Structure formats: C-alpha cells, structure tokens
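Chemist: Generate coordinates for the sequence data below:
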Amino acid sequence: IYFINEEFNLTNNLGAHQRQNAALAAAACRSLGIDDIIINNALQTFHLPPCRFETIDTQPLIIIDGAHSPVKVASTAKLIAEKNLKPYIVFGCVANKDAKKMLAHLIPVAKKIILTRFDVLVRKAANPFVLEKLVPPTKHGGTFLDWRDALQQAKKMAKKSENIVITGSLFLAGDVRSHWIAPDEILKYRSSFGKK
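Modeler: From the prediction side, this is the model:
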C-alpha cells in the first residue's frame, strides 16, 4: 500500500492515521473501478465520525478524541505535535487499559494533564487518583472524580488562545461531548452532529 496524497486531494485536517485510512479506502475504490472524480469528491466531503479529533468549541479550542489504546493515543499525540498544539489534556481511561503507555505518549505533548473518569457504568473507569502516579508533578494539572470538574479546571487553566484535548476513552469522549451536543438533539435531528 502506498500513500496517494499526491494523486488525490486529501484534506489536511486529517492526521497521519486518518490519511492512511483514506488512502487505503481510495485505493480500494480505484481497484473496484470507481471513477477518480467520485473518489476525490468523497475525500473532499468526508467528515470524521464524532469524537475523532473533533473540534467541539473554540476560544479556547476544545478537541475531543476517543483514542482508547496506546496505539490510538500515540496517533493522537502525533497529530497534536503535527498541529503544534500544546494542550491541557483531560485524560481518563477504562481500568483495564495500559494507562502507563497511553500517558507516556501524551506527557511530552501536553502543557498539563488533568485526570478524571467517565460516568458510563457498563465499563469500569480507571481511578484517576491511581493514575496520578504516572504523571510527573510538573505536568499534573489536577485530579477529579467528575469529568465536569476536570473540564472546568482545564477551561480555567487555558487562555482563550490555548487549547484543550479530551482523550483516553470513547466513554469519556462521549460524556464530554454530551455537554455540547445532547443525545436528544442527536435523535431529533438524526445527525451525530445535532442541529447544523
């Protein structure tokens, strides 16, 4: 598989991981005989699913990313670096995930890391106070049992020109996203992005 960014106009809003996926999809379409114009149009109108490096607010810029494994978090950290962000990171993960490896990818790109947990009861969240041991004191921005308090802390710390990234779990990403786009709104408008 080779990278086809030169042949197709892949949007620069995608990270390396998403560009690779788009290149693979385009190559598959081309092998099926789909016209390059149709493929290019699809690539230009493509939107990432919710909670995949999704900008949810501005001033400060707030990005939600559901990265939930060391490999996915590494991709998120790489994208943060590519975009020259130095975010306040709100982090929470499922208890059985390798939080040490996940945080090892985030610590170098973070201004501060704020630890929390999600509300979803179907999966056990990692205890944010246990996660504290994995974050150097110079990078620790606070620990909260409620993600709402963690988000509020990040907003207090970040200037309007700075940014916040919420990551570590799709459960956390979904909880935080509901602060901006309520599940009822998604159902009402039959769109993951609510009213447009």
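Chemist: only C-alpha atoms for contact and neighbour calcs from this point on.
Modeler: Fine.
Chemist: Buried residues, the lengthiest helix in the chain. List them.
Modeler: Secondary structure assigned by DSSP state H gives helix 16-31 as the longest helix of the chain. Going by neighbour count (16 or more other CA atoms under 10 Å), the buried part of helix 16-31 is 18, 19, 20, 22, 23, 24, 26, 27.
Chemist: Spatially central residue for this protein, please.
Modeler: Residue closest to the mean C-alpha point of the chain, counted by CA atoms, centre = their mean, is residue 65 at 1.2 Å.
Chemist: looking at it, it is touching residue 53, isn't it?
Modeler: Yes: using CA atoms under 8 Å, residue 65 is in contact with residue 53, at 4.5 Å.
Chemist: now the other sequence, so there's something to compare against:
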Amino acid sequence: MDITNLLEYMYALERFGIKPGLEVMKALLKALGNPEKKLNVIHIAGTNGKGSTAAMLEFILRTAGYSTGLYTSPHLVRFNERIRLNGKEITNKETAELVQKIKSVCEKNNIQATFFEFTTTLAFLYFANKKPDYIITETGMGGRLDATNVVTPIITAITNIAIDHVDYLGNTEREIAVEKAKIIKKNIPMITAETNEEIIKLFKEECKKNNSPYYNINDEFNINISESDTKHQLFSTNGESYEIKLVGEHQVMNACLAIRIAEMLEVKKEHIINGLKKAEWPGRLETVSKNPLVIIDGAHNTTGMKALRKFLDKYYPKVFLVLGISEGHHKREMLKEIVPIAERIILTKGKYRGEDPKNYKDLIDKKAIIISDVKEAVKKAMKMNRDIPILITGSIYMIGEAEELFL
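Modeler: The predicted structure follows:
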C-alpha cells in the first residue's frame, strides 16, 4: 500500500470516534515491546497554549544541541506535521513503514485502535527507533484518559484550564482540571501557568498526593513586556531579556513556561534566549499574506477568542471575518468575543467536525453570508476586501484548510 492508501486507512479509524481510556493503548504498546518506556518525555497538557509551549521548548532544546522529538495534534495541512525529529517532519516512507507494522499488530492481536491511539503509537514507535534526547508530547484532549497518558515523563506541564471538550472532560473548569491533573505522576515535577486559585489548590493537592514537586511560573517570574507588536515581542523576567516571534501577550506566558522547563533541564541561558528568538508555530496569529493583509489564528474556544480579541483591539480594531467553528463548541460565547469587531462576515465549515454555519448564523446580529467551502470562502473574502485585515479563525482544522492557499 502507498502512503495515500495507508493514511486513508488511518483516517478511516475515525469511525471508532473518541474513546477515552488507556486499555487499548496499553495492549497495543505491549504488543510492540512498549516503545514508550524508552523515551525521555516532557508531557504537556492544558486547554490552550500546549502547541506553542511545546514548539518554543523544542527550539530551545535543539539550539542547546540536544536531539528532539515533537508530537503535537492536530496537524494543519499534512499528517506528517504531527511527528517531528529535530524540527523535520516524519517522511512518507517512515510513516508508511510504521503504519503497516502497527496495522499488522492490531490485526494479529484483534486490537481496535482509534485514529489518535494509532497515531500516538506511531509517534512513540518512531521516537523509540530514532532515540532523540528529549521528546515533547502534548495531550490530545484532557489528561487522565488521553492516549498519551501511558508515559512516565521526566517533567509534567499544564499550561492552563478553561472550558473546552465538555462532552468528555466536564462542564466546569474544576471538572476539567481534575481530568488534566491526572497526568501528574509520582515523584515527577509538575509546572503550570494557571492563575485560578481553586485550580491551583487542586494541582497542589494532586502533587502532594504523588510526592511531585510543584512549580508555578506566576510565583517565580516577574514579567515585564517592553514591546509587543504584530511582528515580535520583547519581555524581561528575573533579570534576563527575551524576544519571541509569536505575537499576542498570551504567548509571553507560554514562553515563560518553556523557559522554566528548560531551566529544570539545566539548559544554558544563552541557548534559551537564542532558541526562543527562532521559535515559530504556524496558525497562531500568523500573517499569511500582506496584500491583502490576511491573519490566521486557531482560536477554537472562548478563552482563545478572548486572547485573539485582546490582540485585535490593539492593532486591528476592524476586520473582515472568515469564521468556521467546530461542532459542539460554545458558539454563543465565542461569537460574543469576535463578532463586534467584524465589519464583514463570511461563515464557513471545515471538512472535519465543522459546525454547519446555519446552526449559528441566527446568533449573529450582523449580516453574514455562508460559503461552506473553506477555500472558496477565503478567496471570496480576498476579492471583496482591500481596506481592512482579513481574519480567518475558529476550528484548527478549518484554518488548516485555509492555510493551504498560502503555502
């Protein structure tokens, strides 16, 4: 089978849906010789900022001379983006070989894996073969029953807690925090950027129960942002100055989390500074076109929309909005954040788990047109508009479709 057919086989596993639980993962990994036990993993959970934190940390470690593995999800354009070795995506040939191996093991042992379980297994097997110094792994969703939670990491990080994936994780921040806190392992240090006192108390209790050292960057870092614009940010903390390309003040907190993890790994300050300066992460307040100005951002929940709105209020108070939301998200709250600054609106629908715009068009108190095909929606916006920035946001899957137009 070629890579196209093998990927189609993997995507077809989506028919098994999302099945929280670790039994399948443990069985599959055992049948493969438990590759996850051979890895030095930094395990990152949290509602927002996982990917950005992971990416910045990976750049830091690579700059320091370490070999790195990076496992993130979802991808924007290509499946291969999910699994990277030293910043380079897994090749089609490597992917095909591992898919065939795992597929054979599943069939031989009558194991029915979901897409994410299969993909996570593929990543662990790939990294076990390549033996990088560190593997940075982000959870797919939640923590306790997430497929990645079979690892025993060397450091655990939880970026923050907000409302998301309520069908699986709970309806309140506390319920969601309980799920995510279960990635905390016995005697393994845990670090967070959380600010909610109730959630912090919960994290501390979980750390105490597991004899795990607890760190919070809000206790340790006195952050001063000296410059923040549409191209970069300059900030200082604890006597050191840093620069990052990722824009939006929320990225400074993600950067500080990456800094603290790097410090725990005893990375030299010069490598932290230089690594952060080079770090990139597509789809996060990313300018993909300058004429017309087009910005893409994966603000896929209310908290993400609030961070996006804070940035836009400062630099782009009026936008042409191309919006596509995932199924089941808090549409009313998300719309409340972004619609007020939209002068024109096109609603669209991502191919994967996209919400039909007809289901929320009536929640918008402005004129909006529906163009279901994402690429056609973006093309229409670019034809209609020249005077204000075009903002493409909502589902991460949807912005990935849009991103293809600008490659």
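Chemist: still on that earlier bit, tell me what the helix or strand that the longest helix of the first structure is followed by is packed against?
Modeler: The helix or strand immediately downstream of helix 16-31 of the first structure is helix 36-45, counting by DSSP states H and E. Using 3 or more CA pairs under 8 Å, 6 or more residues apart in numbering; DSSP states H and E, the elements in contact with helix 36-45 of the first structure are helix 16-31.
Chemist: Overlap in contacts, residue 65 and residue 53 of the first structure.
Modeler: Taking CA atoms under 8 Å, 6 or more residues apart in numbering as the criterion, residue 65 of the first structure and residue 53 both touch residue 76.
Chemist: circling back to that earlier point, could you give the angle of the longest helix of the first structure to helix 36-45?
Modeler: Angle of helix 16-31 of the first structure versus helix 36-45, following axes from the mean of the first three to the mean of the last three CA atoms, to 10 degrees, is 160 degrees.
Chemist: which other residues reach helix 16-31 of the first structure?
Modeler: 1, 2, 3, 4, 5, 10, 36, 39, 43, 75, 79.
Chemist: Can you convert those residues into a markdown table and add a column each for secondary structure and neighbour count?
Modeler: Shown next, in a markdown table, are the contacts of helix 16-31 of the first structure (DSSP: H, G, I helix; E, B strand; the rest coil; neighbours: other CA atoms under 10 Å):
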| residue | secondary structure | neighbour count |
| --- | --- | --- |
| 1 | coil | 7 |
| 2 | coil | 8 |
| 3 | coil | 14 |
| 4 | coil | 16 |
| 5 | coil | 15 |
| 10 | coil | 20 |
| 36 | helix | 14 |
| 39 | helix | 17 |
| 43 | helix | 19 |
| 75 | helix | 18 |
| 79 | helix | 19 |
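Chemist: Can you lay out those residues as JSON lines showing distance to residue 176 of the first structure?
Modeler: JSON lines is the format used below for those (distance: CA to CA, whole Å):
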{"residue": "1", "distance to residue 176 of the first structure": "36"}
{"residue": "2", "distance to residue 176 of the first structure": "36"}
{"residue": "3", "distance to residue 176 of the first structure": "34"}
{"residue": "4", "distance to residue 176 of the first structure": "35"}
{"residue": "5", "distance to residue 176 of the first structure": "33"}
{"residue": "10", "distance to residue 176 of the first structure": "29"}
{"residue": "36", "distance to residue 176 of the first structure": "38"}
{"residue": "39", "distance to residue 176 of the first structure": "34"}
{"residue": "43", "distance to residue 176 of the first structure": "28"}
{"residue": "75", "distance to residue 176 of the first structure": "21"}
{"residue": "79", "distance to residue 176 of the first structure": "20"}
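Chemist: Can you tell me which of those residues comes closest to residue 168 of the first structure?
Modeler: Residue 168 of the first structure lies nearest to residue 75 out of these, by CA to CA, at 11.9 Å.
Chemist: Aligned counterpart of the closest one in the second structure, please.
Modeler: Residue 75 of the first structure maps onto residue 307 in the second structure when the alignment is built from TM-score structural alignment.
Chemist: Nearest to residue 140 of the first structure among the buried residues of helix 16-31 of the first structure?
Modeler: When the buried residues of helix 16-31 of the first structure are compared against residue 140 of the first structure (criterion: CA to CA), the nearest one is residue 18, at 29.6 Å.
Chemist: any idea how far the equivalent of the closest one over in the second structure is from residue 124 of the second structure?
Modeler: Residue 18 of the first structure maps onto residue 251 in the second structure when the alignment is built from TM-score structural alignment. As judged by CA to CA, to the nearest Å, residue 251 of the second structure and residue 124 of the second structure stand 28 Å apart.
Chemist: swap in residue 116 of the second structure?
Modeler: 12 Å.
Chemist: swap in residue 276 of the second structure?
Modeler: For residue 276 of the second structure, the distance to residue 124 of the second structure - CA to CA - is 26 Å.
Chemist: repeat for residue 320 of the second structure
Modeler: Distance from residue 320 of the second structure to residue 124 of the second structure, counting by CA to CA: 42 Å.
Chemist: quick one: contacts for the residue in the first structure sticking out farthest from the centre?
Modeler: Here the centre of the first structure is the reference, and by CA atoms, centre = their mean the most remote residue is residue 33, at 33.6 Å. Under the criterion of CA under 8 Å, 6+ apart, residue 33 of the first structure has no contact partners.
Chemist: so what corresponds to it in the second structure?
Modeler: In the second structure, residue 33 of the first structure lands on residue 266 (TM-score structural alignment).
Chemist: Kindly report the same for residue 154 of the first structure.
Modeler: Using TM-score structural alignment, residue 154 of the first structure pairs with residue 381 in the second structure.
Chemist: on that earlier part again, of all the buried residues of helix 16-31 of the first structure, which comes closest to residue 181 of the first structure?
Modeler: Using CA to CA, the buried residues of helix 16-31 of the first structure come closest to residue 181 of the first structure at residue 18, 23.7 Å.
Chemist: just to revisit the earlier point, mean per-residue distance, the longest helix of the first structure to the second structure?
Modeler: Compared with the second structure after fitting, helix 16-31 of the first structure deviates on average by 1.5 Å (mean CA distance after the TM-score superposition for the first structure).
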